[in-house]
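Peer 1: coords below, sequence missing:
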């Protein structure tokens, strides 16, 4: 069957755009093919710095003929309706329509519209220019006198179509004065001449001869393998960097891997600084000595040409630039070390965190206070946690962090260590930013945990207080990441924390910051704003009041708050409790996502989470224990018994307009099976309560599992709706006791399946 070859040849496409561009090209063309009735077997797209290429195989020579029946108005309908039907169906006379009968609606007209298929070449001539002119580049512009928006100047279009055995046909069209053809070009320097191509197979071979490796994954493999071979020969290993590998593969069409050296004296710099400098400025890989494990004074560069001198000039040029960049980094490092971190803290006043949440200095004050509060809860020294929080953002004003923002925290750790801070304080300065993603390491030392939690909770409560929440795919302040960070720190370190109380204190700290800055709205309840019915304002009452009314301070000088200093007006902002409750619900959502990614079922998470559940570790443990129970035959049988009992209760409670939860009368337990169930439920309820209070959810689940046999026996032998009303009520109370006992672990009514 015929295949399509399309290549868009241009000036250098930025590496960061190439992957998406190749995917977009495939989607645009294949979607258009399908929309026009052309099915296909497979499609593949590729990108190099100078070209986007697409091959589509298994295309038919033409789209199929189509036959459509279009229902029209009833016979005898007004002429206006009939005329509209004729225009829509493309008929010249109503006599060309067929009349069909419907038993209910009577006779009506039907038009048979038959359309012959179109040659695939005609369809391609239409859709390919549209794909090019509508291409969704993240950034593009018009070049020269043309009207086409493209990321870089488009130089040639190759478009051929044909079977394997026939000479392919050029799909002729024109875009912005550029005509399509069957000619492309090789490597810019090593083989710049025009190349005539026919179909995809010989296109790939022709490019390879012209020093172009079309497949980006193949270029990555060449770079990786050649770099590892060069390193191995020197007793070194390449420091893996998948992001850099993908970027470098997007910078070259014919990768040539070389190794260079830099002055070993620069190894006195922190290795992260060396790696960041060489990576950012020269797109080179760093290497590590296999014997010492330390960074080696070497680098791997990927050239785009086979030089006659073996790459000596290229390597020397890059080494020269790297030396200059490392010299700059060394200057920054020494200059930064000359200033104490403590002295840098005050400079944070000049750095705005958020216009409505104050400066970084104010934020640090909040984190410092909250970290000291969290510290004893996680086994940390409050003084150490407070000190680490006090210094945690100090390196933001350092020259090195200004040059490489990705080193924030890490440089603070180096500077703190060099300036005599405790190791745990220095570590916390780096680790308080973590985790930065789902696979990133979490802090594990107590001081680091306290500061990291304080930092993330301040971010969350601060933005929730000003109603800046994530919406859809929009999350400009990375609040989802902060929430996931809080959850992972707690779960991975097996911490039992009541987040509601901590978050309430965090919100109060936000309001205290606003108090000090005398410029923002305070949010209070009406009762707490005023001393009495006459409306005399009371700051003592309002200071930590729940947000509801806004108080805008117009003047602030002495620290006193006279009535005339305020303008009071209603503001539609929820109180403290609502803010914390909404934030807790957000944390629940992120926990669900995390547990789902780990294989847990959404319904099980819902079953163990209630609105006020603020112990994240407890939720995770309950989910795991419940999942284990329901994965067994006993668990499924117990769930079936629960549902049977719950359904009976729901029906009878609705009918009787009451709720059954009263005390069980042992004298009315006439049958052995109901007596056995009552004794089992009583014992299980006590055991489950003990296990839950000890955070032993595996034990609680095991206790529940022992209810299976008495529950099965009860439903096999006992009639719940006994004719005797007292017996019936007693048995319904027994089922209510069973339900409540199982709810000590989870709300089984939310479990699906």
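Peer 2: On my side now, so go ahead. Owing to the predicted nature of the structure, the values given are computational and were not obtained by experimental measurement. Residues are numbered from 1 along each chain as shown.

Peer 1: contacts, neighbours, all on C-alpha from now
Peer 2: Fine.

Peer 1: and the closest residue to residue 529 other than its chain neighbours, how far from residue 576?
Peer 2: Distances taken as CA to CA, 6 or more residues apart in numbering place residue 542 nearest to residue 529, at 5.1 Å, with adjacent residues excluded. Residue 542 sits 13 Å away from residue 576, going by CA to CA, to the nearest Å.

Peer 1: which parts of the stretch 101-250 of the chain are helices?
Peer 2: 120-133, 200-209, 216-233, 242-249 (DSSP state H, counting those that start in this stretch).

Peer 1: mind giving me the packing neighbours of the last one?
Peer 2: When you say that, I think you mean helix 242-249. helix 15-35, helix 216-233 (3 or more CA pairs under 8 Å, 6 or more residues apart in numbering; DSSP states H and E).

Peer 1: next, format those helices as TSV and append mean neighbour count and distance to residue 79.
Peer 2: Formatted as TSV, the helices and strands packed on helix 242-249 follow (neighbours: other CA atoms under 10 Å; distance: least, CA to CA, whole Å):
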stretch	mean neighbour count	distance to residue 79
helix 15-35	18	34
helix 216-233	18	63
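
Peer 1: got those helices as TSV, with distance to residue 369 columns?
Peer 2: Below are the helices and strands packed on helix 242-249 laid out as TSV (distance: least, CA to CA, whole Å):
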stretch	distance to residue 369
helix 15-35	42
helix 216-233	48
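
Peer 1: who wins for proximity to residue 552 among the ones you listed?
Peer 2: helix 15-35 (46.7 Å; CA to CA).

Peer 1: just to revisit the earlier point, so the residue nearest to residue 529 touches residue 524, yeah?
Peer 2: Yes: counting by CA atoms under 8 Å, residue 524 is a contact partner of residue 542 at 6.3 Å.

Peer 1: putting a second one here so we can go through both:
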């Protein structure tokens, strides 16, 4: 069984596209081969800045011959129908077979498709892939019609048999003919060379200074970088994204460590790190004793006679210019911060946040008022919370944040320290955007929590007030993320604050401004609460809680108390995973179904309580006693929000309910007994619904 090797060699492929492109080549090629009737043992894809490579092992030499029997029309069908069948099957009338069936004689055709050699199939599939490759961006060059991410220079496509003999697959794409040759490193080993298979290919590439595997390049970069830093008593700042990007920029990584000029060592480490990463793709090297970033790591794509000295000198020269800009921004911003930052806060009045929601200054005023209101609930000083909210957005007009938007909040903390503000104010400026994602840390300081909640609640209530909600995948103002942030802040801080009142008050602020009334305010608040519930479902599903369990808890009173919802949903989820919980649910559903049908038929509600004196069996009396004992226990546990105790009490009802249904016929001929039993089922329903809306539980 032959092995297949494909290489698509081009000008430099952007690093961000390489991994996805290699995966696309593998998926499309293997899918195409399988659809054409070939099988294979294994496949692996690789990428470097100038090549996509695919190696497929154990490919079948040819597709099998297939025979398909196709049923046609009846023999007395219209001639056009028969001719259409012949065209579709690719046969003549002489090839048809007539068979007798119940409804008459029917034509059958046997379609034979001969197998094809693997090289023919490979050429056909690969050409289609090259012409229709899903690059995010592509280009044409010269006079041809072919599109590729960068000009495509050559195609290597060979089949290697068990004896090690390689044959070139015949393929021509816009004048680029497939062959058995490729190129090594652009500078260190120029010129083409022939290969006979994947092992030969990978070995010859490495001899010619090309490391084919991106993971191997990344490992080599990280090991060499950390070793050089360790030898100098320093450490490299971890950055997995930057490491992957740099590994996609080089075929032969050469790690070089340079120094940062002393002039810039006073800059905040985050400024140095961001500037070097964004502009130069440098790794930051810090002094673990001081936390200062003192050196940098750059990765060259070649070895040089002077061991990289010229490359390093050039990089340091460019870095000096970049950091000079950063130092200029920093010093200008410090002067504004030392003056109290009023110039920035005034500038926010000239920045429109949204044409219907006013300026950033308007938004700051709203956040400050809301933070002051939230502060007592989270244990923060209201004056301090308001002060922090008014400062939190101050760094947005700063020169440093204009240059590096990803530093917003962090620079606010630095500038707050320079302005002599309390440390809680600076911490809130840095933390109030959090959490930005499911793995992001949640603020823990009371003032930071108050400002973070106010920031997110303002943006949510504001957009609901103007009736601009996320639709489909469109969410330009990240409202879904804001709602999830509120949920995590409330839960992680164990806040017992009902959302409904906050949402009504927040949207009510816009009532006169937008021209709607109090009823519409409540409707929009209810819509926003429903939006929170949708995000809450996503959050709880990630915690392993079923969607129907969440629905059952949201349907209960107090669903605007997120902490209460979590307690209820967690207890119910754990209970339903037990045998008692599963069986009790079946008993509840059986009781509810019988009761619902009886109430519909009789036109009355059976909820007036059962009387033990009408019980005819021991099972009835036992269930009556169990319900009488459990009902006050469950009511007390619900009131104290001890849902574990609620579930424990419900578990005690499992056995008497099972015994009741096994021994007792509810719809007795005696109407007094029947009504008593239905009222007993009413008690079961009432007790079950005290825990959650069990009718929403599936199964």
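Peer 2: That came in fine, so what should we check first? Keep in mind that this is a model prediction, so the values were computed, not measured.

Peer 1: returning to that earlier point: can I get the helices of the stretch 101-250 of structure 1 in a markdown table including distance to residue 625 of structure 1?
Peer 2: Formatted as a markdown table, the helices of the stretch 101-250 of structure 1 follow (distance: least, CA to CA, whole Å):
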| stretch | distance to residue 625 of structure 1 |
| --- | --- |
| helix 120-133 | 53 |
| helix 200-209 | 55 |
| helix 216-233 | 43 |
| helix 242-249 | 37 |
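
Peer 1: closest to residue 509 of structure 1 out of these?
Peer 2: helix 242-249 (39.4 Å).

Peer 1: what residue in structure 2 is paired with residue 184 of structure 1?
Peer 2: Correspondence of residue 184 of structure 1 to structure 2, assessed by TM-score structural alignment: residue 182.

Peer 1: run through the residues that contact the closest residue in space to its match that isn't next to it in sequence.
Peer 2: Sequence neighbours aside, residue 192 is the residue nearest to residue 182 of structure 2 in space, at 5.2 Å (criterion: CA to CA, 6+ apart). Counting by CA atoms under 8 Å, 6 or more residues apart in numbering, residue 192 of structure 2 makes contact with 181-184.

Peer 1: strands of the stretch 401-550 of structure 1, start to end?
Peer 2: Ranges of strands in the stretch 401-550 of structure 1, per DSSP state E, counting those that start in this stretch, are 521-524, 549-553.

Peer 1: and those strands, which is most packed in?
Peer 2: Among these, ranked by average contacts under mean count of other CA atoms under 10 Å, first place goes to strand 521-524 (a mean of 24).

Peer 1: picking up where we left off before, which one of the helices and strands packed on helix 242-249 of structure 1 lies closest to residue 144 of structure 1?
Peer 2: Using CA to CA, these put helix 15-35 closest to residue 144 of structure 1, at 21.8 Å.

Peer 1: what about the closest one, how far off from structure 2?
Peer 2: For helix 15-35 of structure 1, the mean distance to aligned residues of structure 2 following superposition is 1.6 Å (mean CA distance after the TM-score superposition for structure 1).

Peer 1: residue 677 of structure 1 matches what in structure 2?
Peer 2: Here residue 677 of structure 1 is matched to residue 623 in structure 2, going by TM-score structural alignment.

Peer 1: sorry, back to before: select, out of the helices and strands packed on helix 242-249 of structure 1, the one closest to residue 724 of structure 1.
Peer 2: So among these, helix 15-35 is nearest, using CA to CA, at 69.9 Å.

Peer 1: against structure 2, where does the closest one fall?
Peer 2: Under TM-score structural alignment, helix 15-35 of structure 1 corresponds to residues 15-35 of structure 2.

Peer 1: report the buried residues of the helix of greatest length in structure 1.
Peer 2: For structure 1, the longest helix by residue count, based on DSSP state H, is helix 312-337. Using 16 or more other CA atoms under 10 Å as the test for burial, helix 312-337 of structure 1 gives 314-315, 318-319, 322-323, 325-326, 329-330, 332-333, 336-337.

Peer 1: just stretch 633-653 of structure 2 next, same as before
Peer 2: 633-634, 637-638, 643-651, 653.

Peer 1: determine which two of those residues are furthest apart.
Peer 2: 638 and 653 (16.5 Å).

Peer 1: which residues touch the closest residue to residue 395 of structure 1 other than its chain neighbours?
Peer 2: Excluding the flanking residues, the one nearest residue 395 of structure 1 by CA to CA, 6+ apart is residue 412, at 5.1 Å. By CA under 8 Å, 6+ apart, the residues touching residue 412 of structure 1 are 341, 392-395, 426, 429-430.
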